[in-house]
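> okay, here's the prediction I keep looking at, along with the sequence it came from:
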Amino acid sequence: MLLATAAIVIGVALLIWGADRFVDGAASVAKNLRVPPMVIGLTIVSLGTSLPEMIVAAMAALDGNRDLGIGNVLGSNIANIGLVLGITALIMPLAVQSMTLRREIPVLLLVTFLAFALFADGELSRIDGIVLLIGLVLMLAWITRIGMKDRHDPMVEEFTESIPEQMSMKSSILWFIVGLILLIISSRMVVWGAVEIAHYLGVSDLIIGLTIVAIGTSLPELVASVASALKGEADIALGNVIGSNMFNLLAVLAMPGLIHPGIFAQEALLRDFPIMLGFTVALLIVSLGFKVGGKINRLEGGLLTAGFFAYLYLLYLQA
């Protein structure tokens, strides 16, 4: 039990650090190939927030644990809205000013409904995985097109500024490879530790994915969102969560379907997916409101946080 817990803690830390190195290397390679900075920021850098979940889901699927990867996606999306945005709004109310962001929130809801429709038959197939990947490509193209059009949008400018400094092609490729190796090793540690703890406690891989693994891989979003809110960059805090949730549903959820398709635990469809959908609808209501210039105030942040802990309590009762 102690060894498995240590594997998860160290694995998550290495996973986050490795993802940063991988994104730095990939972004620098793209820069050396003269890809426009805005395109790099809106694709490679934004995709990096979901990289830990993606690698964990892929490794879990390779080991035959598709429920762990699915639980990681659903749990991370619930944690991103309930825990990350809830705590961030408690610290600093979040005003939604970015037009790009106001367009992305309804798209997140549509992506959630798409994933739910694919899940409805109780099986995640390779066709489902391919559909999700096509959706990912279309979403990246749409975000890039919007970003190139609204160059002075605060969120677009922030993503562009977040691109790491350019390195030589040799250094870029080195960090890209180092990051990739770390991602593979650390994800194996996390998956092994999670499965061991699940067996020790007598609970399902789905429950461990929804809780320990999901919260661990959501920590970067929590740190980034709180830091952005304290700097008065509410749009960035919100953008990190919305982007992460869309990438989770399209890129991460595709991994179990492509690598290890099959029937998944029905609790994911009957309990966790509706709860994730409910949190997404709540985000739409509190952030956009019914007027121009939505705002997530401290009361709403408190309700989101309370909802997240109520969800954890429900999992505890059922487990």
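Received, thanks.
> hey, let's count contacts and neighbours off CA atoms from now on
OK.
> show me where the stretch 151-300 of the chain has its strands.
262-263, 295-296 (DSSP state E, counting those that start in this stretch).
> now the ones you listed in a markdown table, with distance to residue 80 and mean neighbour count?
What follows is the strands of the stretch 151-300 of the chain, written out as a markdown table (distance: least, CA to CA, whole Å; neighbours: other CA atoms under 10 Å):
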| stretch | distance to residue 80 | mean neighbour count |
| --- | --- | --- |
| strand 262-263 | 26 | 14 |
| strand 295-296 | 14 | 22 |
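> pasting the second one now:
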Amino acid sequence: MSPIILIVIFCTSLIGVIRAADIFVDRIVDIGRALGISQIILGVTVAAAGTSLPEFGSAMISVLTGSPELGVGVVIGSNIWNIAGIIGISAILSCAVTTNRDEIRRDGLFGLLSILILSYFMLMGPIGPLTGAVLLSVYGVYLLILIKKQRKYYTSHLIEGGDAGWKTITTAILSFVGLVVFCRVLVYSAVEIAGVLHIPEMIVGLFALAIGTSLAELVVAVNSARKHMCSLSLGTVLGSNIFNILIGIGVPSLFVKIPVEPLSVVLDAPILIAVTVIVMYFMWTDMELRRVEGVVLLIIYIIYAALRIATTS
């Protein structure tokens, strides 16, 4: 199959993944409300998972269909792009990237903890069920802390129940099926593009899939910044990164051993740790990211991308 056709398939399936994930999350929220599930639980689970669902789906399909390096690349690459790319571009476009000290202490520290734990297991060799169990346990602790924090702001935790309706349930099922199918096609086209163009799968995961699956967040940030209406929360980005690592790698590693590329240990993981620390440092003073700091983050990402491609080719 020609590279042009594969690229068209890749782009089409990418749009399908993003749209299917968006519809699925909306319908799950509707069903949760109808069943009387706590607003707190919906907020810290569905909302967090929703922004990471394209990355998670792509990573899961990659690992379970025999392209584990692609899956690891999606997770790590997406996290680096979220922090250095999306936050950097948002700040450059005068989009206020805000936070508070609680978010830095909680989400920042858990973000660092998650990548440090993953890095430790990556040093040990292939990522297996033990790593998955540890990562999922850490996410469980993080979830409990979030729920406890949310309870301080709500006096009522349950939403009045109701009937979700067959249309809502059917749409949720169909959108989930669509998400799986589109993710499968996305991963297939990515693998084929890598083969035809002789590009390592890890590179495709780190950049094409990682940036592609985060495209929705980037578009929202850019469009909002153009209208001077953007306020991007650092906690949201860090929360998404935490989910990507602890769930995005934790869940598939329970079923399949994921090989670790040496360059990921010595370059990708350290870069992710570094940009997380840099952003936390930048924002600790006045809880907001300035334009010049956004430029620094974007330059770091460009240097990282160039270095990663050069050392792989």
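Happy to help now that I have it. Being a predicted model, the structure only gives us computed values, none of them experimental.
> nearest to residue 89 of the first structure, of the strands of the stretch 151-300 of the first structure?
Ranking the strands of the stretch 151-300 of the first structure by proximity to residue 89 of the first structure (CA to CA) places strand 295-296 first, at 6.3 Å.
> corresponding residues in the second structure for that closest one?
Counting by TM-score structural alignment, strand 295-296 of the first structure lines up with residues 288-289 of the second structure.
> thinking again about what came up before, so which of the strands of the stretch 151-300 of the first structure comes closest to residue 107 of the first structure?
Taking CA to CA, strand 295-296 is the member of the strands of the stretch 151-300 of the first structure nearest to residue 107 of the first structure, at 18.6 Å.
> aligned to residue 46 of the second structure, what sits in the first structure?
Residue pairing (TM-score structural alignment): residue 46 of the second structure is matched to residue 44 of the first structure.
> mind listing what its match touches?
23, 26, 27 (CA atoms under 8 Å, 6 or more residues apart in numbering).
> for residue 58 of the first structure, state which of those is nearest.
Nearest member of these to residue 58 of the first structure, counting by CA to CA, is residue 23, at 17.8 Å.
> what lines up with the closest one in the second structure?
Per TM-score structural alignment, residue 23 of the first structure is aligned with residue 25.
> give me the element its match is part of.
If you go by DSSP states H and E, residue 25 of the second structure is part of helix 3-34.
> average offset between the helix or strand just after that helix and the first structure?
Next in sequence after helix 3-34 of the second structure, counting helices and strands by DSSP H and E, comes helix 39-41. Here helix 39-41 of the second structure, set against the first structure after superposition, deviates by a mean of 2.6 Å using mean CA distance after the TM-score superposition for the first structure.
> by contact count, what packs against helix 39-41 of the second structure?
Using 3 or more CA pairs under 8 Å, 6 or more residues apart in numbering; DSSP states H and E, the elements in contact with helix 39-41 of the second structure are helix 129-150.
> where does the helix it packs on end up in the first structure?
Under TM-score structural alignment, the alignment places helix 129-150 of the second structure onto residues 126-147 of the first structure.
> and the matching stretch, how far from the chain's centre?
With CA atoms, centre = their mean, to the nearest Å as the basis, stretch 126-147 of the first structure stands 15 Å off its chain's centre.
> superpose on the second structure and give me the mean offset of it.
Looks like 1.5 Å for stretch 126-147 of the first structure (mean CA distance after the TM-score superposition for the first structure).
> what residues sit buried inside that stretch?
For stretch 126-147 of the first structure, the buried set under the neighbour-count rule, 16 or more other CA atoms under 10 Å, comprises 126, 128-133, 135-136, 139-140, 143-144, 146-147.
> quick one: closest of the strands of the stretch 151-300 of the first structure to residue 84 of the first structure.
Of the strands of the stretch 151-300 of the first structure, nearest to residue 84 of the first structure by CA to CA is strand 295-296, at 12.6 Å.
> what is that closest one packed up against?
Using 3+ CA pairs under 8 Å, 6+ apart, strand 295-296 of the first structure sits against strand 94-95, helix 273-288.
> give me the buried positions along the last one.
This points to helix 273-288 of the first structure. Judged by neighbour count using 16+ other CA under 10 Å, the buried positions of helix 273-288 of the first structure are 273, 275-277, 279-284, 286-288.
> adding distance to residue 113 of the first structure, write those out as a markdown table.
Shown next, in a markdown table, are those (distance: CA to CA, whole Å):
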| residue | distance to residue 113 of the first structure |
| --- | --- |
| 273 | 10 |
| 275 | 13 |
| 276 | 11 |
| 277 | 8 |
| 279 | 13 |
| 280 | 10 |
| 281 | 11 |
| 282 | 15 |
| 283 | 15 |
| 284 | 14 |
| 286 | 19 |
| 287 | 19 |
| 288 | 19 |
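> wait, which of those is closest to residue 310 of the first structure?
Within the buried residues of helix 273-288 of the first structure, proximity to residue 310 of the first structure (CA to CA) peaks at residue 275, which comes in at 11.0 Å.
> which residue lines up with the closest one in the second structure?
Aligned by TM-score structural alignment, residue 275 of the first structure pairs with residue 271 of the second structure.
> for its match, what are its contacts?
Counting by CA under 8 Å, 6+ apart, residue 271 of the second structure has contacts 80, 304.
> so how far is residue 312 of the second structure from it?
16 Å (CA to CA, to the nearest Å).
> ignoring the adjacent residues along the chain, who's closest to residue 177 of the first structure?
Nearest in space to residue 177 of the first structure, with sequence neighbours left out and distances taken as CA to CA, 6 or more residues apart in numbering, is residue 22 at 7.2 Å.
> residue 179 is in contact with the one you found, correct?
Yes: using CA atoms under 8 Å, residue 22 of the first structure is in contact with residue 179, at 4.2 Å.
> any idea how far the aligned residue in the second structure for residue 258 of the first structure lies from residue 227 of the second structure?
Residue pairing (TM-score structural alignment): residue 258 of the first structure is matched to residue 254 of the second structure. From residue 254 of the second structure across to residue 227 of the second structure, the span is 44 Å (CA to CA).
> if you count what's nearby, which of those two comes out ahead?
Shown here are residue 254 of the second structure and residue 227; by other CA atoms under 10 Å, residue 254 has more neighbours (17 against 9).
> and the more buried one, how far from residue 111 of the second structure?
21 Å.
> most neighbours among the contacts of residue 44 of the first structure, please name it.
Taking other CA under 10 Å as the neighbour criterion, residue 27 ranks highest of these with 27 neighbours.
> so how far is residue 167 of the first structure from it?
Applying CA to CA, the value for residue 27 of the first structure to residue 167 of the first structure is 10 Å.
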